[in-house]
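**Q** coordinates only, sequence not included:
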């Protein structure tokens, strides 16, 4: 069958099971949009307000569903507007395919109108990327891009297609993706005996769960493993939801804004079992003092993560789900009664606390968590509200927290929430943002209204760049340089101008009714929650300090 390049692209996307694309049209990509129009009953296109919003929406769609997210943009500035979203996906190992069009082949390299070397620009922030200059290579490239995005440690792949390729005609033959079965026995499986011996010999084991556990879809195996070895569990920001946040063995997040129980527990344990984590600097603090009394057993699918930031005494490279299943099969049920009693006492002594006399971010987040009936997906932007969400929300299942952990992208959350809501129409999706983050991509409210995507935007509005101000208070003698946002912007009026429902929340007693009203509306809804400008995230570990050196706060 002879098809032009744009039609081949659409057919290949259908082969891969793509049902949704997030994007923004332009001159170089018009042929593709014409093909999308013809296949609009098979692939839904969500027109965003900005290409960055499209990239974040594809990312949120991928995180919430486990599928590959797809975004599309035109050449030049359209393509470069995807860069932050692609880098976000790369840092957090999100499977995504970004499709851009470029000028025609004769115009490449001539500084043509809206020409940019997007493949060169994105080379450091993609698993792989392509520029397609021959229509005969297009189908193979698309299929390979999706395979690379999914396999091993997931990540983004970029396909740049010259405009003449989108119009050129060649033969197309349908090929469905081959299912690649996971090997049940591998060389790594034969190396479990030493790991099992380390677990047997430990008297004070601790399990640290990272985002790799979400990607491996191993929550059931993880729960069985923890209960089998009778160990406390902490997680990274990216690992939230892999292990139930309301389980007795769970002690909270580890690191700079982790709980005192988790930080002291990891400091005092004799075996740290690390599952799918890259040992971020925000987790480990002072590397020389991190888990100094412990042997470290690290399990990760990416060999590049072994011994990169923290040296492992023993490491296993492979699929976390398979490895945990095999460990569960081989390990007897263990008991660490004394250690678990110590951890339980610390949890009681060092529980999180906040000012209960006024409206605060933690209170809003706790009230939202109480309403969660298992149908909530939470996106966040980046800053204090992100850390409060990690501390106070009880994430009970995977793929329910969408947040930029690695790149720390302000403005990420609203686009991600839109993508998640499109991918999971039966869920209630919220974005928790600070007012600084909300300003960056608030134009995506128009996207939500245009497509009637019922996301709820919760703004914890302190009229400052809260996390930066907190650092200025602690480490810069209160020099509040360019962090105050007291400019009289009314987010409720702005939201209503976009066509959203909106409410201002100024008192604690207003929070519950406002949240229930937003959920019941089934429309895009904005809650502007006014909190104090000097509310801070506690506990905190100062940069460069050991994670056991914890600042509790006022």
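**A** Received, thanks. Note that the structure is a prediction, hence the values are computed from the model and not measured.

**Q** For the rest of this, base every contact and every neighbour count on C-alpha atoms.
**A** Noted.

**Q** didn't residue 103 look like it was pressed against residue 112?
**A** Yes. Contact between residue 103 and residue 112 holds when scored by CA atoms under 8 Å: they sit 7.4 Å apart.

**Q** Compare these two and say which one has the larger neighbour count.
**A** The neighbour comparison of residue 103 against residue 112 (other CA atoms under 10 Å) goes to residue 103, with 26 against 13.

**Q** How much space separates that one from residue 114?
**A** Remark: distance between residue 103 and residue 114 (CA to CA, to the nearest Å) = 7 Å.

**Q** Would you mind pulling up the elements that the longest helix along the chain packs against?
**A** Among all segments of the chain classified by DSSP state H, the helix with the greatest residue count is helix 51-65. Secondary-structure packing of helix 51-65 (3 or more CA pairs under 8 Å, 6 or more residues apart in numbering; DSSP states H and E): strand 20-23, strand 69-73, helix 83-91, strand 96-102, strand 401-402, helix 413-423.

**Q** give me that answer again for 7 Å
**A** Packed against helix 51-65, as judged by 3 or more CA pairs under 7 Å, 6 or more residues apart in numbering; DSSP states H and E, are the following elements: strand 20-23, strand 69-73, helix 83-91, helix 413-423.

**Q** Use this one as the comparison:
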């Protein structure tokens, strides 16, 4: 047995069912090992290592297991960077298995004297929680155990397992007699849960008892912790509206009477108004970042804040007045709910808030086209919402697509049915993430179909993965909002320099539907809201297994981005 075979054996024992990657000569032992597992673990060939990392990230979000990808030395490794950083900044556990040049070539690493060699550790280490290198075959078990433990412990994140070429293909030694086995491997997360300090809970309870207009803001940490039931209990006990960050969307069904929708730059205007009005805000599993708080202007300065987070370094970082509870989001919300039984009515006019929320989700679209006759993305999201089932999943690309999905597509149940990249927010994430999400649903036996929304700018980054989608026969329905422009950056340039026509923002018209057909998918181009509604209804009813790409000629001017009311807090993006 060589090291690649042993690694494959360990991955299976840990519960890994799928690895995403692109082969290289130095990673061949891993592929050989996976092949010899005879279906216990599957390798998914992607067209680009960046896509492999994006797919592994989404797989982790949807499956509750560490996402795994691989890359060969040099250019393969460097292509991982965007995916690792998205997982790192979104706190998603991921294992990247990478090769390196042979150990005895170390003096030939610099400037690629050894083919494809470079200082990859110093390049990747700032982007991950842990960088484990297997210097000797007998070290493999321990380094992998450490990597998986660190990926899933505390605040989750990506880790590296680096194996030099000569070690990867080396024989794996039989364990020495009497040697204690390593701890049981597992890829589920969270691996453990931390309860809040009781004295901190008491102080938080006192703040909330004095509050007349409390509000909860739940983030991705609450969703990953499965805190929905406890967040709902706490909200109902307090009669408090529940807002979410982009990555927290789905903690509560957005049909729940207290769910008001996302906050911040990709949120609902009403939700930002409620954040400004609240007299106490509870952050649950969120870092209270720029996007969710309108450049840290909401809640306003001086508003009492209770902050529940696994990572104590986040508490008080952006809102110094925060009272911190270092804990798992589910256990923290439960502790507060247990200590705060129903206390009577808050001062919120909940009937009015509910009416305004419903008006937002059901509001008129003025025909669904802009002044130039191009389709408004709001109409696209409305049509998607009409055909998608409660277990279907919406995956969006970065940039404006995330905003359209957050503020104009409504979740039907609690849990993760909306997936978007708001950690690093790099273009091109959407299609590979849709692949990872669809395979996670398949591998876990979960009902539901994946729908993907991307702008033409982001879609073009990863369009090659349509071949992957078609090869795997994944019935993903992808919508491309084609306005032939990098809309967000063009809008920003126009606002910053209104006296100058922006340069390098616009593209020629590309027929993405025709390209999709050439790559093995079904494709249709839609120029009106009615054409799209008809096409997406037909796609939703198609169960042949073919992926579908619906291209929409969309507005260049519409934007979901909300800005801070205080102009001093505005940025160009």
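**A** All right, it came through fine. Keep in mind the model is a prediction, meaning the values are calculated, not measured.

**Q** And the TM-score between them?
**A** For these two chains in superposition, a TM-score of 0.93 is obtained (TM-score structural alignment, normalised by the length of the first structure); 545 aligned residues with a CA RMSD of 2.4 Å.

**Q** on that earlier part again, what is in contact with residue 103 and residue 114 of the first structure at once?
**A** Common neighbours of residue 103 of the first structure and residue 114 (criterion: CA atoms under 7 Å, 6 or more residues apart in numbering): residue 75.

**Q** Run the chain-centre distance for stretch 373-392 of the first structure.
**A** Its chain's C-alpha centre and that of stretch 373-392 of the first structure lie 11 Å apart, by CA atoms, centre = their mean, to the nearest Å.

**Q** Where does that stretch end up in the second structure?
**A** Alignment of stretch 373-392 of the first structure against the second structure: residues 389-408, by TM-score structural alignment.

**Q** Please work out which residues outside the matching stretch touch it.
**A** Here stretch 389-408 of the second structure has contacts from 246, 262, 266-268, 361, 377-378, 381-382, 412-413, 417-421, 425-430, 434, 447-455, 458, 488, 559-561, using CA under 7 Å, 6+ apart.

**Q** Just the buried ones from those residues?
**A** Buried residues within those, counting neighbours by 16 or more other CA atoms under 10 Å: 246, 262, 266-268, 361, 377-378, 381-382, 412-413, 417-421, 425-430, 434, 448-455, 458, 488, 559-561.

**Q** In helices only, show me these.
**A** Applying DSSP H to these, the entries found in helices are 361, 377, 378, 381, 382, 430, 434, 458, 488.

**Q** what's the farthest-apart pair in those?
**A** The distance between the two most remote of these (CA to CA) is 26.2 Å, for 361 and 458.

**Q** Quick one: the helices in the stretch 401-550 of the second structure, in order.
**A** Listed in chain order, the helices found in the stretch 401-550 of the second structure under DSSP state H, counting those that start in this stretch are 430-443, 456-462, 465-472, 487-496, 512-518, 529-541.

**Q** any idea how far the counterpart of residue 269 of the second structure in the first structure lies from residue 538 of the first structure?
**A** Structural alignment (TM-score structural alignment) places residue 269 of the second structure against residue 260 in the first structure. Remark: distance between residue 260 of the first structure and residue 538 of the first structure (CA to CA) = 10 Å.

**Q** what's the answer for residue 513 of the first structure, then?
**A** With distances taken as CA to CA, residue 513 of the first structure is found 27 Å from residue 538 of the first structure.

**Q** How about residue 388 of the first structure?
**A** The separation that residue 388 of the first structure has from residue 538 of the first structure, given CA to CA, amounts to 9 Å.

**Q** again, but for residue 429 of the first structure
**A** Taken as CA to CA, the span from residue 429 of the first structure to residue 538 of the first structure is 27 Å.

**Q** Now stretch 145-160 of the first structure: buried residues?
**A** Under 16+ other CA under 10 Å, the buried positions of stretch 145-160 of the first structure are 145-150, 153-160.

**Q** can you give me the helices in the stretch 251-400 of the second structure?
**A** If you assign secondary structure with DSSP H, counting those that start in this stretch, the helices in the stretch 251-400 of the second structure sit at 269-277, 329-339, 350-362, 377-387, 400-408.

**Q** would you list these in TSV and tack on distance to residue 474 of the second structure?
**A** Compiled in TSV, the helices of the stretch 251-400 of the second structure are given as follows (distance: least, CA to CA, whole Å):
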stretch	distance to residue 474 of the second structure
helix 269-277	36
helix 329-339	34
helix 350-362	30
helix 377-387	18
helix 400-408	22
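
**Q** what's the neighbour count on whichever residue in the first structure pairs up with residue 48 of the second structure?
**A** Matched to the first structure by TM-score structural alignment, residue 48 of the second structure sits across from residue 50. A total of 19 residues lie near residue 50 of the first structure under the criterion other CA under 10 Å.

**Q** Could you do the one 4 residues further on as well?
**A** Residues contacting residue 54 of the first structure under the criterion other CA under 10 Å number 33.

**Q** so it touches residue 60, yeah?
**A** No. Between residue 54 of the first structure and residue 60 no contact is recorded; they are 9.8 Å apart, counting by CA atoms under 7 Å.

**Q** I'd like to know how far residue 447 of the second structure sits from residue 505 of the second structure.
**A** Taken as CA to CA, the spacing of residue 447 of the second structure relative to residue 505 of the second structure amounts to 40 Å.

**Q** let me redo that: residue 144 of the second structure
**A** From residue 144 of the second structure across to residue 505 of the second structure, the span is 45 Å (CA to CA).

**Q** Also residue 411 of the second structure?
**A** 33 Å.

**Q** Same drill for these two, tell me which one is more crowded.
**A** Taking neighbours as other CA under 10 Å, residue 411 of the second structure and residue 505 compare with residue 411 leading, 28 against 15.

**Q** which residues touch the residue lying closest to that one once chain neighbours are set aside?
**A** Distance criterion CA to CA, 6 or more residues apart in numbering; nearest residue to residue 411 of the second structure, sequence neighbours excluded, is residue 254 at 5.3 Å. For residue 254 of the second structure, the contacting residues are 260, 261, 410, 411, 412, by CA under 7 Å, 6+ apart.

**Q** And the first one? What does it align with in the first structure?
**A** Put plainly, it is residue 260 of the second structure. Under the alignment (TM-score structural alignment), residue 260 of the second structure pairs with residue 251 in the first structure.

**Q** Count residues in the vicinity of its match, would you?
**A** Per other CA under 10 Å, the neighbour tally for residue 251 of the first structure reads 25.
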